[in-house]
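> The sequence and its predicted three-dimensional model are supplied below.
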Amino acid sequence: MEQQLEQIREQQKASWNKFSSGWKKWDDLTMDFLKPMGDEIIQLLNLKSDDIVLDVAAGTGEPGLTIAGKLKDGKVIITDLAEDMLEIARENATLRGITNIETVACDVCELPFPDNTFDAISCRFGFMFFPDMELAAKEMVRVLKPGGRIATSVWNVPEKNFWVTAIMGTINKNMELPPPPPGAPGMFRCAKDGFIADIFSKAGLKNISQTEVSGKLNSGTTDTYWNMMTEIGAPIVAALSMADEAMKAKIKKEVYETVKQKYPDGKVVIDSSALVIYGEK
C-alpha cells in the first residue's frame, strides 16, 4: 500500500506542477470563485493577531495570504506539494505587500514541523487529493497546539456542482474512461455527509461542525468557462488528451449546449456547493 500511496503522491505533485501556469493565468477568476469557502474557514478559525497558522495545500496562496493580512504579530506557513504553485503564492504575496508568510514544499502526510507548533490550520480543497486522508488529519493534529483549531473545505455532491459536471459528465458520456481505483483522489471523494467529520473524529479532534457554503463561478461566457476548465482541470485535460480531434469537437459542442441550456441568457454564473468542516484539538 505504501508504494501505491507514494505513486499517487508523485502523480499529484507532477500534475499540480504541470498545471501551475494555468492556475496563474486564471488566478483572479478561481480565487474569486473559491473566496466564500476561504472566508468561512477564516471565520471559523477565529484568529488572534499573534497566531501562528499553517495553510495546507495552499496552491497559489489562499486562504493563507488573506489570513496573513489579518495577523498583526503572527505569521502563516503556506505549504503545498508543488513548488511551482508556491512560487505563484510568493509572487502574489509580494504583489500584495504581505511579508509575514513563509512557503514550504512538503507532503501533508509528513509535515516537517515539531508537535504542537500551530495555533490554527486551514486547508481549502486539499483533502480529496491526499493519498491517505486519515494520516493527513493525524499529521495536522500532531502539529496543532492543544486547543488549536482546524478548518477545511471539500466539494459537496456532484448534483450541486454543475461547474464540474457540465464538462466531466459530457466527457464520461462520450468516452469510456477507466474507473479510478477505489479511494483514488477525485473531486467528490469527500462529498458524503459527515465523511470528513468522521476522519476528524478519528484523528482526535472535538467540537466538530460541518457547514454548507455556496459559491458562484462567474465565468461570464461559455468560452471563458471552457478555456479555464481545460487549462486548470487535470482530470479534464487527461481525459481530452485521449480523445481524437473529432471527439474533442463533439464534447466541446455538447458542453456548450449543456451550459447554454442552463443559462439561455448567456450570463454564465455557475453555482457551486462545498462543505466546510471545523474541529478543535
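Nice, I can see it. Residues are numbered from 1 along each chain as shown.
> going forward, measure contacts and count neighbours with C-alpha atoms only.
Fine.
> Show the subsequent helix or strand relative to whichever helix or strand Asn92 is part of.
Using DSSP states H and E, Asn92 falls within helix 83-95. Per DSSP H and E, the first helix or strand lying C-terminal to helix 83-95 is strand 101-105.
> After that following strand, which helix or strand is next?
Moving toward the C-terminus from strand 101-105, the next element (DSSP H and E) is strand 118-124.
> who does whichever helix or strand comes after that next one touch, helix- and strand-wise?
Downstream of strand 118-124, the next assigned helix or strand under DSSP H and E is helix 133-143. When contacts are defined as 3 or more CA pairs under 8 Å, 6 or more residues apart in numbering; DSSP states H and E, helix 133-143 packs onto helix 195-202.
> please redo it, this time with the cut-off set to 10 Å
strand 118-124, strand 144-155, helix 195-202 (3 or more CA pairs under 10 Å, 6 or more residues apart in numbering; DSSP states H and E).
> Quickly compare these and say which is most buried.
Compared across the helices and strands packed on helix 133-143, strand 118-124 shows the largest average neighbour count, a mean of 26 (mean count of other CA atoms under 10 Å).
> quick one: it to helix 133-143, angle?
Angle, strand 118-124 to helix 133-143, by axes from the mean of the first three to the mean of the last three CA atoms, to 10 degrees: 150 degrees.
> and the angle for strand 118-124 with strand 144-155?
Strand 118-124 runs at 10 degrees relative to strand 144-155, counting by the same axes, to 10 degrees.
> Mind giving me the packing neighbours of strand 118-124?
Applying 3+ CA pairs under 10 Å, 6+ apart, we find strand 118-124 packed against helix 27-45, strand 52-55, helix 64-70, strand 75-80, helix 133-143, strand 144-155, strand 268-280.
> try it against this one:
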Amino acid sequence: MIGTDTTWIDPANEDQLKAWETREGVFWAERAALFEHSLHRYDDWLLRAAGIRDGDRVLDIGCGTGSTTRAAAWLAGSGTALGVDLSSPMLSVATRSARDTGARNARFLQADAQVYRFEPETYDVLVSRTGCMFFADQYAAFANLAAALKPGGRVALLVWQHPSQNPWFTELTTALAGRELPAPPPEAPSPFALADPSRVADILTSAGFDTPECESFKEPTYWGPDVATAEHFVIGILGWLLNDLDEVGRAQALNRLCATLAAHLGPEGVTFPSAAWLVTAHKPT
C-alpha cells in the first residue's frame, strides 16, 4: 500500500489508484496466473508488432503482474524492460515472478504514467496490453509517454474494440444486470476508451507520433477451466453489478451468469470471443 501520499499522481486518476491499490488490485494479484493466461492468445501479435531487439529499452504501461514485461525483457536481451502500473499488489507479484523466472533485466515502478517524469528520449519501444485505456486524460498521458521515447521509437498497443465486438463484456454484463448495458462514454476511463481508431489517431498524432495503424485481431479470452472457476473470476471483476440487488435478484443474476458461462464451456475451458485493435506507430526521427 502507498499510504495517504498521492502527490505523485494526477488528481484525476486518484479513483483508479484507489481501485487498483485495494480490492481490484488484490484480486488481480491473487489470481495472476489466470489473468495472465486470459489474454495470452494476443501476446505473440503484440510482441511481434513491437519488434523488440537485443539492447532495446522497453517501457510497458499498465503492466499488471508483469507477464508482458518479462517477455519484453527476454526479447530485449542485453537491454531492459520497465513495467509501470498503479497497483502495488500487482507489482509485488510482478517483481517476485521476474526474480523467480530469472528475468534480471525486468524491473517495475509504481507510477502514474500520465504525469511521471520519465527520463527524456530514453526508451526504444512502448508497449501496453490492454493497460493504457484508463488515463483520465489520454492526450496528456500519450504526450508524456512520447517524450520518454527516443526519436524513431516504436509503439505497440493492444486495446479493445467496441463492446459490440466483445461478447465477453456484453454477455457477462447482461447476465449480471439482466439487461444490456450502454457502452461507456468514449472519453471516460474504461476498457473501451480507445475503441475508436479515429480517436486513437487523434490522440497519438496530437502527442507527436506519426499516424498510427490499427489492425483488427480476434482471439478467444480464457475465463477458467470450469464454470465454477469462471464464475468466481467474473464476480471478482464485475461483481459491482450485484451491489444493489436483493437476495432474490442476486440469485437470479448468478443463475443467468452460470448459464452463460456453461454455454461457453468447451475443451479449452470457458472462453468468450473478443476483438482488439493492435495499434502501431512511430515517433518521428
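Happy to help now that I have it. Here the structure is a predicted model, which means the values were calculated and not measured.
> about what we covered before: now render the helices and strands packed on helix 133-143 of the first structure as TSV, adding distance to Pro36 of the first structure.
Output for those, formatted as TSV (distance: least, CA to CA, whole Å):
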stretch	distance to Pro36 of the first structure
strand 118-124	11
strand 144-155	10
helix 195-202	19
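> longest single strand anywhere in the first structure?
strand 206-220 (DSSP state E).
> List the buried residues in it.
The neighbour-count check on strand 206-220 of the first structure (16 or more other CA atoms under 10 Å) flags Lys206, Ile208, Gln210, Val213, Ser214, Gly215, Lys216, Leu217, Asn218, Ser219 as buried.
> coming back round to it: read off where the helix holding Asn92 of the first structure ends up in the second structure.
The aligned range for helix 83-95 of the first structure in the second structure is 88-100, by TM-score structural alignment.
> compared with the first structure, how much does that stretch deviate?
Once fitted to the first structure, stretch 88-100 of the second structure is off its aligned match by 1.2 Å on average (mean CA distance after the TM-score superposition for the first structure).
> Now that stretch: buried residues?
Buried, per 16+ other CA under 10 Å, within stretch 88-100 of the second structure: Ser88, Pro89, Met90, Leu91, Ser92, Val93, Ala94, Thr95, Ser97, Ala98.
> Closest one of the residues you listed to Phe169 of the second structure?
Phe169 of the second structure has its nearest neighbour among those in Met90, at 22.8 Å by CA to CA.
> and that closest one, what is it in contact with?
The contact partners of Met90 of the second structure, by CA atoms under 10 Å, 6 or more residues apart in numbering, come to 20-21, 24-32, 63-66, 110.
> Sort out which of those residues are buried, if you could.
Counted by 16+ other CA under 10 Å, these give 20-21, 24-29, 32, 63-66, 110 as buried.
> Reformat those residues into JSON lines and put distance to Gly55 of the second structure and secondary structure next to each item.
JSON lines is the format used below for those (distance: CA to CA, whole Å; DSSP: H, G, I helix; E, B strand; the rest coil):
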{"residue": "Trp20", "distance to Gly55 of the second structure": "32", "secondary structure": "helix"}
{"residue": "Glu21", "distance to Gly55 of the second structure": "33", "secondary structure": "helix"}
{"residue": "Glu24", "distance to Gly55 of the second structure": "35", "secondary structure": "helix"}
{"residue": "Gly25", "distance to Gly55 of the second structure": "32", "secondary structure": "helix"}
{"residue": "Val26", "distance to Gly55 of the second structure": "34", "secondary structure": "helix"}
{"residue": "Phe27", "distance to Gly55 of the second structure": "35", "secondary structure": "helix"}
{"residue": "Trp28", "distance to Gly55 of the second structure": "31", "secondary structure": "helix"}
{"residue": "Ala29", "distance to Gly55 of the second structure": "30", "secondary structure": "helix"}
{"residue": "Ala32", "distance to Gly55 of the second structure": "28", "secondary structure": "helix"}
{"residue": "Cys63", "distance to Gly55 of the second structure": "20", "secondary structure": "coil"}
{"residue": "Gly64", "distance to Gly55 of the second structure": "23", "secondary structure": "coil"}
{"residue": "Thr65", "distance to Gly55 of the second structure": "23", "secondary structure": "coil"}
{"residue": "Gly66", "distance to Gly55 of the second structure": "20", "secondary structure": "coil"}
{"residue": "Gln110", "distance to Gly55 of the second structure": "24", "secondary structure": "strand"}
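> can those residues go into a markdown table with extra columns for distance to Arg104 of the second structure?
What follows is those, written out as a markdown table (distance: CA to CA, whole Å):
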| residue | distance to Arg104 of the second structure |
| --- | --- |
| Trp20 | 26 |
| Glu21 | 25 |
| Glu24 | 28 |
| Gly25 | 24 |
| Val26 | 25 |
| Phe27 | 26 |
| Trp28 | 23 |
| Ala29 | 21 |
| Ala32 | 20 |
| Cys63 | 16 |
| Gly64 | 18 |
| Thr65 | 16 |
| Gly66 | 13 |
| Gln110 | 18 |
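> quick revisit: minimum distance to Pro180 of the first structure: which of the helices and strands packed on strand 118-124 of the first structure has it?
Nearest of those to Pro180 of the first structure, taken as CA to CA: helix 133-143 at 16.8 Å.
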